[in-house]
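[1] no sequence for this one, just the structure:
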């Protein structure tokens, strides 16, 4: 998987948004590198149409919201307090009007947003998802990836709640390969 690909496997819209930065614990790989990339993420998350125009100001605000959500989720995972400033920011975003879903008449049926929906409205949906996530019973399933360079938050929905990595294909595979190499190195040293 390419490091610039978007991740939509963390279990919640808000944590998928946080995943627009990869390998956080190793300096971070920014995936929202332009207004066009933000448009792409919002469209793939089905919050706006692919032709929505996003400004550089929207991009900056989206990145700031993303970091607040990251700190909020991390605080919930670690049982640490959240700053008053972060609470204010997330609540301000969550107050934005809710987009009304519209059903397309085309077959197969598709969900559409109204033409007037804007980036702020879409980001408000993400903020509300974050608040609902950290205040719901689902929050007990929040985890942070154990890969030393990752730390991406995700919902552990595995049967035994024993998931350790955000993705077995990425971080889990790298960890298993590293463990295998360490075992082989130890065996050859004996």
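    Good, I have the coordinates. Predicted model only: the values in this text are computed from it and were never measured. Numbers count the residues shown, from 1 in each chain.
[2] going forward, measure contacts and count neighbours with C-alpha atoms only.
    Will do.
[3] show me where this protein has its strands.
    21-22, 29-30, 102-103, 111-112, 142-144, 153-155 (DSSP state E).
[4] which one, of the ones you listed, ends up nearest to residue 45?
    Smallest distance to residue 45 across these (C-alpha to C-alpha): 11.6 Å, for strand 111-112.
[5] now the strands of the chain in TSV, with mean neighbour count and distance to residue 39?
    Converted to TSV, the strands of the chain look like this (neighbours: other C-alpha atoms under 10 Å; distance: least, C-alpha to C-alpha, whole Å):
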stretch	mean neighbour count	distance to residue 39
strand 21-22	23	16
strand 29-30	16	15
strand 102-103	11	20
strand 111-112	14	15
strand 142-144	23	27
strand 153-155	24	23
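[6] to residue 179, which of these lies closest?
    strand 142-144 (19.8 Å).
[7] quick one: buried residues of stretch 63-75?
    Burial within stretch 63-75, assessed by neighbour count using 16 or more other C-alpha atoms under 10 Å, is assigned to 63, 65, 66, 68, 69, 70, 71, 72, 73, 74.
[8] A further structure is provided below for comparison with the first:
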């Protein structure tokens, strides 16, 4: 599976796995290859959502994790940058939801407006660095400084509990963790695997770990099927005109 869409609501924990009465433990799947798979109790999951203020007041919050790295996933929270920019992190609680849904943390202190403003700045800096690397250009000095400064701050630290591994963090610690992923990605062996989605309207950048490097889309449902359907309609219209 290339990615997943998860949501937070009153009966769905941050993992996207529905709460089932009588089930003692819930398995949280990996949102990207290499991420840890966690086994925690439903009570812990409910506490992470209901008790720490990450449920969106406007209803269910949906975030897409298709990029293969949390730094890239954060960068794509501003969608369709070139055509019709759509901001998914438009409130502090949506940022908190993203951190928990991403699997980086299990529980998060409430996000403030200042946390959101900084996260958006770091997100844009990450996007600037990633696109520069894709284009073979040099790094913007301000973007580089901001990402490095954020990565130097204390990250989210795992703790051992009776149920297993548990990560409780502040928004600043969660953001530092994302920045560290950006540093590792851009200085690591997967740089040649980074691609922008082939949908001209999409600006998501993902890591192509497919066999032979043939992946074209951030996701088939979100972009691949849409582009293929549009191409089919265009060919059909052209054939009808020619006939």
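    Thanks, I have the structure now. What you see is a predicted model, and the numbers here were worked out from it, not measured in a lab.
[9] about what we covered before: list just the nearest of the buried residues of stretch 63-75 of the first structure to residue 190 of the first structure.
    Nearest to residue 190 of the first structure among these, with distances taken as C-alpha to C-alpha, is residue 74, at 41.9 Å.
[10] any idea what that closest one aligns with in the second structure?
    Under the alignment defined by TM-score structural alignment, residue 74 of the first structure corresponds to residue 131 in the second structure.
[11] if we can go back for a sec, just put the strands of the first structure in CSV and tack on distance to residue 131 of the first structure.
    Output for the strands of the first structure, formatted as CSV (distance: least, C-alpha to C-alpha, whole Å):
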stretch, distance to residue 131 of the first structure
strand 21-22, 20
strand 29-30, 24
strand 102-103, 24
strand 111-112, 23
strand 142-144, 13
strand 153-155, 14
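[12] and of the ones you listed, who's closest to residue 171 of the first structure?
    Closest to residue 171 of the first structure of the strands of the first structure, according to C-alpha to C-alpha: strand 21-22, at 10.8 Å.
[13] how close does that closest one sit to the second structure?
    Aligned to the second structure and superposed, strand 21-22 of the first structure gives a mean residue distance of 1.4 Å (mean C-alpha distance after the TM-score superposition for the first structure).
[14] which helix in the first structure runs the most residues?
    Of all segments of type helix in the first structure, defined using DSSP state H, the longest is helix 56-78.
[15] and it, what does it pack onto?
    Contacts defined by 3 or more C-alpha pairs under 8 Å, 6 or more residues apart in numbering; DSSP states H and E place helix 56-78 of the first structure against helix 13-18, helix 35-44, helix 84-94, helix 119-135, strand 142-144, strand 153-155.
[16] minimum distance to residue 101 of the first structure: which of those has it?
    Within those, the stretch nearest residue 101 of the first structure is helix 119-135; the backing value is 11.8 Å (C-alpha to C-alpha).
[17] how much space between the most centrally placed residue in the second structure and residue 102 of the second structure?
    Among the residues of the second structure, the one closest to the centroid is residue 73, at 2.9 Å (C-alpha atoms, centre = their mean). Distance, residue 73 of the second structure to residue 102 of the second structure, by C-alpha to C-alpha, to the nearest Å: 9 Å.
[18] one step back: how far away is the match of residue 74 of the first structure from residue 125 of the second structure?
    10 Å.
[19] again with residue 241 of the second structure
    47 Å.
[20] what residue of the second structure takes the place of residue 173 of the first structure?
    Per TM-score structural alignment, residue 173 of the first structure is aligned with residue 225.
[21] what about that match, distance to residue 106 of the second structure?
    Counting by C-alpha to C-alpha - residue 225 of the second structure and residue 106 of the second structure are separated by 33 Å.
[22] which one of these two has more residues nearby?
    Neighbours per residue (other C-alpha atoms under 10 Å) separate residue 225 of the second structure from residue 106, with residue 106 holding more: 24 against 13.
[23] need the nearest residue in space to the more buried one, chain neighbours excluded.
    In space, and not counting its chain neighbours, residue 106 of the second structure is closest to residue 167: 5.2 Å by C-alpha to C-alpha, 6 or more residues apart in numbering.
[24] now which residue in the first structure aligns to the one you found?
    Checking TM-score structural alignment: residue 167 of the second structure goes with residue 113.
[25] got any residues that touch both of residue 73 and residue 102 of the second structure?
    residue 65 (C-alpha atoms under 8 Å, 6 or more residues apart in numbering).
[26] could you dump the buried residues of stretch 63-75 of the first structure to a markdown table with distance to residue 167 of the first structure?
    Putting the buried residues of stretch 63-75 of the first structure into a markdown table (distance: C-alpha to C-alpha, whole Å) gives the following:
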| residue | distance to residue 167 of the first structure |
| --- | --- |
| 63 | 23 |
| 65 | 24 |
| 66 | 20 |
| 68 | 23 |
| 69 | 20 |
| 70 | 18 |
| 71 | 21 |
| 72 | 21 |
| 73 | 18 |
| 74 | 18 |
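[27] out of the strands of the first structure, flag the one nearest residue 80 of the first structure.
    strand 142-144 (13.8 Å).
[28] residues in the second structure matched by that closest one, start to end?
    Going by TM-score structural alignment: strand 142-144 of the first structure matches residues 194-196.
[29] re earlier: got the helices and strands packed on helix 56-78 of the first structure as CSV, with distance to residue 58 of the first structure columns?
    Listed next are these as CSV, based on distance: least, C-alpha to C-alpha, whole Å:
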stretch, distance to residue 58 of the first structure
helix 13-18, 14
helix 35-44, 7
helix 84-94, 13
helix 119-135, 7
strand 142-144, 27
strand 153-155, 24
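[30] if we can go back for a sec, how near is the residue nearest to residue 106 of the second structure to residue 210 of the second structure?
    Taken as C-alpha to C-alpha, the span from residue 167 of the second structure to residue 210 of the second structure is 30 Å.
[31] lovely, talk soon.
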